[in-house]
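Colleague: Okay, sequence plus prediction incoming.
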Amino acid sequence: MSLLSLGWLLALGGSLLPCSVSEEVVCFSDFDERTGGCGELLGGGVSEEDCCLNIKYSFKRGADAPCQACRPAEWSEWSPWGPCTVSCMEGVQRRDRVCTGQGDCEGNKVEVRACSLQNCCPEDGGWSPWSPWSSCSVTCQDGTTQRSRRCDTPAPQCGGSCAGSSLQTEMCDTKQICPTHGAWGSWGPWGQCSGSCIKEGSGVFPVQHRQRQCNSPPPSRDPPGRPCLQEDQQVRDCTSLPFCPVAGGWGAWNSDSECSVTCGIGRVRERRVCDSPAPKHGGRYCEGPDTRQQMCNTKVGCPVDGTWSQWQPWSPCARLQEDITCTKKVGTQSRKRECEGDKFGGKWCESNHRESRSCYNAEGCRYDENNWSEWSEWGLCSPPCGKSERKRERVCQPVYPDYPETTFTQTGKLVDVFFSGTPRVRCDPINRQTKRVEEKEECKNVIEC
């Protein structure tokens, strides 16, 4: 291990400051998406560029610096929905996600939705009158007597209960003396063995003793109690004493593997054996691990496959040297996407980067009939804390003409035809709105910010 790597590792333990090489980082071979923490330390003294030859890795720029993933920024999976803010009637619950990687993520970090665990809240009941006291639990000296009551006057509703106890206990005195029978106290500790080690091959062991007394409690005299039975002393052989010990010692470290990776940074394993000398007759075994990991750098980037970008918007629906807007004539339109992010010999994106389709140009057209859509689902509560509301909407949608839904291409292939563009719409007014109407509702029991 280099002195530079040793400096970083000591810094992680809190003993020394990190080495003063600003461009070098501490490199890790794992990254936890949920917690944003680094895992599986590889070592320090390498550049950020070398550490991130494998985009699955992560790094820190100092012992107390936050963990950073090598890959581009992306959201983690949403956490499970949290508990409802109330146990009855309506409340809210939230979930969140974490942005990890290089750069910023688009979208919200927190979402909140309405919830209801049950439609009613608990109502407590009332106690019935106490029952009569029971007989004393013993026939001599002091005992107990009890009485009870029921939670049914009235009965609780919706998971409620009655405050207090359903059982009441009091002491009772029989005015009679009970005999006390003797019982053994606990065994005392085993005494020291009569020797400190076993003579190998003799077959004779040292012995040790322990005792107990009849005093837990001692038997009474008037009225007379029974005495303790069985023995008050035990003897056993000291069979676990060791032979004369020989402490073990570690042998030299030896390489035990090749570099664990063929790209980026990996590990080489080294092993040693406790045989210089080997422990004997219960002697202390060597302290510390028998294997260790050393960092190895291939200086080769790991392949990163390309991924498709989002499709670009469809081009305007058109027909060569002819205006087909608001007509029954079929045109074509196309869109494309880009293959991004491939590095170090990674695979190019599969499938096509461009596609086209047949269309009717409806841009700015007016049609005879327009209808309101059904109400959408309620949206998320926004903002996710404090005073929050949710909303839903209806939009005015065109009723397109009854044009043919399919057509034949020049090659004789039958394809679908789509309406493209944004027509002019106007529906019967709702709340004085003719194109879009919105409804809002306050979210209840939202957590404080």
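Modeller: All right, it came through fine. Numbering: from 1, shown residues only.
Colleague: all contacts plus neighbour counts: C-alpha atoms, from now on.
Modeller: Fine.
Colleague: what's the single longest helix in this structure?
Modeller: Longest helix in the chain by number of residues, with DSSP state H as the criterion: helix 3-13.
Colleague: what's next to the helix or strand just after it, contact-wise?
Modeller: Using DSSP states H and E, the helix or strand that follows helix 3-13 in sequence is strand 24-32. Strand 24-32 has contacts (Cα atoms under 8 Å, 6 or more residues apart in numbering) with 8, 37-48, 51, 56-63, 69, 265-266.
Colleague: now do 6 Å
Modeller: By Cα atoms under 6 Å, 6 or more residues apart in numbering, the residues outside strand 24-32 that reach it are 37-48, 51, 57-61.
Colleague: Buried residues of that strand, list them for me.
Modeller: For strand 24-32, the neighbour count (16 or more other Cα atoms under 10 Å) marks 24, 25, 26, 27, 28, 29, 30, 31 as buried.
Colleague: another one to put next to it:
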Amino acid sequence: MKLSALTAISPIDGRYHNSTKDLSSYFSEAALINFRVYVEIEYFISLCELPLPQLKHFDNKHFDALRAVYIQFNDADAEAIKEIEKTTNHDVKAVEYFIKDKFSDLALDEFKEFIHFGLTSQDINNTAIPHSFKLAVQESYLPNLQELLSHLKERVIEWSKIPMLAHTHGQPASPTLLGKELQVFVERIEAQLTHLQSIPFSAKFGGATGNFNAHHVAYPEINWVDFANNFVNNRLGLNRSQFTTQIEHYDNFAAHCDALKRINNILIDLNRDMWAYISMNYFKQKIKAGEVGSSAMPHKVNPIDFENSEGNLGIANALFEHLAAKLPISRLQRDLTDSTVLRNIGVPVAHTLIALKSTLRGFNKLLLNESAIASDLEANWPVVAEAIQTILRREGYPNPYEALKDLTRTNQQINQNTMAEFIDRLNVSDQVKNELKAITPSNYTGI
């Protein structure tokens, strides 16, 4: 069966392919191979620039040709490397042999043995994968999150003066402003986004067990720690971990996963609130010609985008949680469990991307139902009891809370008239009575 969006096992590459296809540039097998080629070639160029004695006469005019290998990397190159891997049964060694073939094409055979010089495969994987992850976060995740944030901020302004009944414990509570309630989510996301962006993209680079054993025994006069720091930090734009085993310890990678998970939790909270507001008829949804809300009930327009987002965020968080818990743990100087797990980093990022786009799509369908919001406020006059008893406290009125409690917990319908009658019976000045009567569910919204 030919692989396509219809035959893919995962909905990431199937049903949601249009939402996630850009991530192939960072997380596909071909992308990982390309990033490995990039690291290997930039490492060789750095050895030339050092220079190693045997590379002192390497003509830097060849640098552009070498860089063209990864810049112009294509599917045929990826397939060639996979063909080599059938023999080597080792993915990084296959990359090394591929580059050696390219050196032969450029008549650079005498320098081939300095490809992958002194390295272990994890020096390549633990720089290539953080590099790809960094690019995916910066070039795909953050722009999509910022687009949603910008939309939320627009709605905060648009709805900044819309009074709305609040609900605590599912019960009517002191009124609020619709825009302010969205601003809560804006502040939460921005706070966690600041934390996310403060976490370094860490990388390991130090030979078989992290000590530059092979480098040092061959060239003991070279400061390999300084070389590696310069290469990883300045050339690759990552943050080199100074003391490692054969692999990166992944603590900062785990911190990225945890930070992404926290942002996703906030988005789940947002999706559920918007779902609830729609169920309360505070919002209607735009109808698109030809769309069906239910296979059986023609009248329905379901909040499917918020539900879709919530489901995808849940899957993403389960994977982020596993990555964060598993990757920092490795037996002794390494085991192979990180390798297969790390290959899945694109999966939670993809589900998160689907969710971001779904939430934004849900917001774009919303139609504010001001009459329903106003009607709900008018039907809940008891919520001004807090305001009245607080002013009575200010005035030194005896037992104001208890007086309002007796009024609002009776079975009688509390409305503007019954509240006014209650106020008229209070032993306070006419000025205070007028102040109390001016309070309504629509204007008791705080700051």
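Modeller: Now that the structure is in, tell me what you want to look at. The model shown is predicted, which means the values in this text are computed figures rather than measured ones.
Colleague: now what about the TM-score between them?
Modeller: Here the superposed chains carry a TM-score of 0.20, computed using TM-score structural alignment, normalised by the length of structure 2; 158 aligned residues with a Cα RMSD of 7.5 Å.
Colleague: about what we covered before: tabulate the buried residues of strand 24-32 of structure 1 (a markdown table), appending distance to residue 94 of structure 1.
Modeller: Formatted as a markdown table, these follow (distance: Cα to Cα, whole Å):
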| residue | distance to residue 94 of structure 1 |
| --- | --- |
| 24 | 40 |
| 25 | 36 |
| 26 | 35 |
| 27 | 34 |
| 28 | 32 |
| 29 | 32 |
| 30 | 28 |
| 31 | 25 |
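Colleague: ok, back up a step: I'd like the list of the contacts of strand 24-32 of structure 1 that fall within strands, please.
Modeller: Within those, residues falling in strands by DSSP state E are 37-47, 58-60.
Colleague: Taking the residues you listed, please make a ChimeraX selection of just the buried ones.
Modeller: Per 16+ other Cα under 10 Å, the buried members of these correspond to this ChimeraX selection:
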select :37,38,39,41,42,43,44,45,46,47,58,59,60
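Colleague: Please give the element, helix or strand, for residue 375 of structure 2.
Modeller: Assessed by DSSP H and E, residue 375 of structure 2 sits inside helix 370-378.
Colleague: oh, I was asking about residue 63 of structure 2
Modeller: Assigned by DSSP H and E, residue 63 of structure 2 falls in helix 63-71.
Colleague: That helix: which residues count as buried?
Modeller: Per 16+ other Cα under 10 Å, helix 63-71 of structure 2 contains these buried residues: 66, 67, 69, 70.
Colleague: Tell me how many other residues surround the closest residue to the last one other than its chain neighbours.
Modeller: Spelled out, it's residue 70 of structure 2. Ranked by Cα to Cα, 6 or more residues apart in numbering and with sequence neighbours excluded, the top spatial neighbour of residue 70 of structure 2 is residue 38, at 5.4 Å. Residue 38 of structure 2 has 21 neighbours, counted by other Cα atoms under 10 Å.
Colleague: What of residue 93 of structure 1?
Modeller: Residues near residue 93 of structure 1, counting by other Cα under 10 Å: 21.
Colleague: Same question for residue 376 of structure 2.
Modeller: Applying other Cα under 10 Å, we find 19 residues neighbouring residue 376 of structure 2.
Colleague: The residue nearest to it when sequence neighbours are not counted is in what secondary structure piece?
Modeller: Nearest residue to residue 376 of structure 2, sequence neighbours excluded (Cα to Cα, 6+ apart): residue 165, at 6.8 Å. If you go by DSSP H and E, residue 165 of structure 2 is part of strand 163-168.
Colleague: And residue 174 of structure 2, by the same measure?
Modeller: Assigned by DSSP H and E, residue 174 of structure 2 belongs to strand 171-177.
Colleague: Also residue 267 of structure 1?
Modeller: With DSSP H and E as criterion, residue 267 of structure 1 is part of strand 265-271.
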